[in-house]
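Student: sequence-free structure coming up:
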């Protein structure tokens, strides 16, 4: 089932997308409400809504980000992506990369929808896209085993982790971050496809063989398979729950795929910024098999802010 949040007649509504139309839930229902109710209940209510309500053409609504996630964890789980990012320093992934999945928390307040404009972050000259799949958690869990984590997945969406590479590079030189390098926009959309739609597509090890692609100004730049990820998505959920909680509505990014899943990977392999960083007017489209397509246009951002440097201090103790 495809579950979307749309803007219709001045209000945000949740709906079931069938063909080229959307069947709307009662006003006041949010996607987070559905996710917190659990996948079986959401499927039941969604089927009832689809059967009992008229279809509103998709071209009469505006797709919003499908969910307002309480938290977003973003992994770095594709070996080929890490190889490309480290190619400039002449080494592959650090041995620690293979030991366990690694993630950071990104900004849930910066979520944007397909068709929203994305502003160049203030002061950045090296804006990049990152093609990922987002996993939406549907159950509360702590120290989940992989099978329990698999059962806790509500559904999947497309995720573009927009990255200001120059800002990110400065921050990570301080051995912290990313911060403002990843703080301006994360696209989620176009909707959430519930996990049951993919249940028979997992291989024996739990991987999903879905095609991923990204185009800039209608030219394909990257293409990969989700099954090239280092860990099945359920194991990312399980790792996120180690020693802590995952809760309904949390989103986990798969990390950027390889083979052009971002520009910086290509820059690392080629030793030059080809293709160039994204510029105002560029249109980025991402497609994931079985989910759909998201599309955003890059627009001019605010000028670089004036930031005072740190003041040297005398280190007095008395």
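Tutor: Great, that's in hand. Here the structure is a predicted model, which means the values were calculated and not measured.
Student: Please make it C-alpha for all contacts and neighbour counts, starting now.
Tutor: Noted.
Student: Which parts of the stretch 201-318 of the chain are helices?
Tutor: 233-240, 263-270 (DSSP state H, counting those that start in this stretch).
Student: let's bring in a second one:
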């Protein structure tokens, strides 16, 4: 099944998607709450909606992020992406990257919908997209094995980790990871696709072999397959659960795919800012096989309010 959250006549709803229509749940029934109630309850409510609610045309509603996740871990699992970005700094993939599926926590309050406008972050001059797929946790667990972790993934969705590259670079020298460079917007959508729908796309190693493409203003500039991940989502969930909990609604991003999954890859390989950073009016469209399409247009943001530099104490 495919589940979505949307606005219609000024009211927020969730529902189940079939063809080009969405069948709403009862008023006030949210997707995150159903995920927390358990997969059997989610499927039961979806089945009732398919037969018992009046469907709406997808063209007549505004898609919101499928859910507002409690936490968002974003991994970095595509070797090609890491290598291309490192090349721009005269570097190579560090050996530490191969040791475990590294991630950082990003802003769960920054989620935007599949077709929402995305503002340029305050002070940013090198705005970038990042083509990713995300897994959504459906059952709580900790210290999971990869085999156990598969039962804890309820579904998948597209994730676009918008990045202010010129803000990200300097702040990462403080060695706390990206923060304001990733803080303004993350696209999540267009809907949550349950894991069973994607099982036919698994390769012999257990990776989801889904074609991924990204266009800027109608021109394809990145294309890859999700099977090029270095770790499966199950391995990522297992690593995330070491010594702590993963809980229903948590989102785990794959990290940016290789072969043009972001502008920074092109910059790293070419040594120039070509294609150019995103500007207001640019539209970024991401399609993932089996998951759908998201398309966001960049708009102007706000100017940063000044904050003093550090008061030196040493």
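Tutor: Sure, I can see it. Since we're looking at a predicted model, the values are computed, not measured.
Student: about what we covered before: right, so the helices of the stretch 201-318 of structure 1: which one is the most enclosed?
Tutor: Highest mean neighbour count of those: helix 233-240, a mean of 24 (counted as mean count of other CA atoms under 10 Å).
Student: and residue 253 of structure 1, which of the helices of the stretch 201-318 of structure 1 is closest to it?
Tutor: Ranking the helices of the stretch 201-318 of structure 1 by their distance to residue 253 of structure 1 (criterion: CA to CA) puts helix 233-240 first, at 9.1 Å.
Student: Quick one: average offset of that closest one versus structure 2, please.
Tutor: For helix 233-240 of structure 1, the mean distance to aligned residues of structure 2 following superposition is 0.8 Å (mean CA distance after the TM-score superposition for structure 1).
Student: list the helices and strands that helix packs on?
Tutor: If you count contacts as 3 or more CA pairs under 8 Å, 6 or more residues apart in numbering; DSSP states H and E, helix 233-240 of structure 1 packs onto helix 146-151.
Student: got the buried residues for the helix it packs on?
Tutor: Buried positions in helix 146-151 of structure 1, judged by neighbour count with 16 or more other CA atoms under 10 Å: 146, 148, 149, 150.
Student: try stretch 181-199 of structure 1
Tutor: In stretch 181-199 of structure 1, counting by 16+ other CA under 10 Å, buried: 181-195.
Student: For residue 292 of structure 2, give its distance to residue 193 of structure 2.
Tutor: Residue 292 of structure 2 sits 9 Å away from residue 193 of structure 2, going by CA to CA, to the nearest Å.
Student: Excluding chain neighbours, what is closest to residue 217 of structure 2?
Tutor: Nearest residue to residue 217 of structure 2 in three dimensions, chain neighbours excluded: residue 283, at 5.2 Å (CA to CA, 6 or more residues apart in numbering).
Student: In contact with the one you found, which residues?
Tutor: 216, 217, 218, 295, 296, 297, 298 (CA atoms under 8 Å, 6 or more residues apart in numbering).
Student: which pair in these spans the largest distance?
Tutor: 218 and 298 (14.1 Å).
Student: Apart from its neighbours in sequence, what residue is nearest residue 107 of structure 1?
Tutor: Closest residue in space to residue 107 of structure 1, ignoring its immediate chain neighbours: residue 183 at 5.9 Å, by CA to CA, 6+ apart.
Student: Correct me if wrong: the one you found contacts residue 112.
Tutor: No - counting by CA atoms under 8 Å, residue 112 is not a contact partner of residue 183 of structure 1; they are 11.9 Å apart.
Student: tell me, how many neighbours does residue 272 of structure 1 end up with?
Tutor: 12 (other CA atoms under 10 Å).
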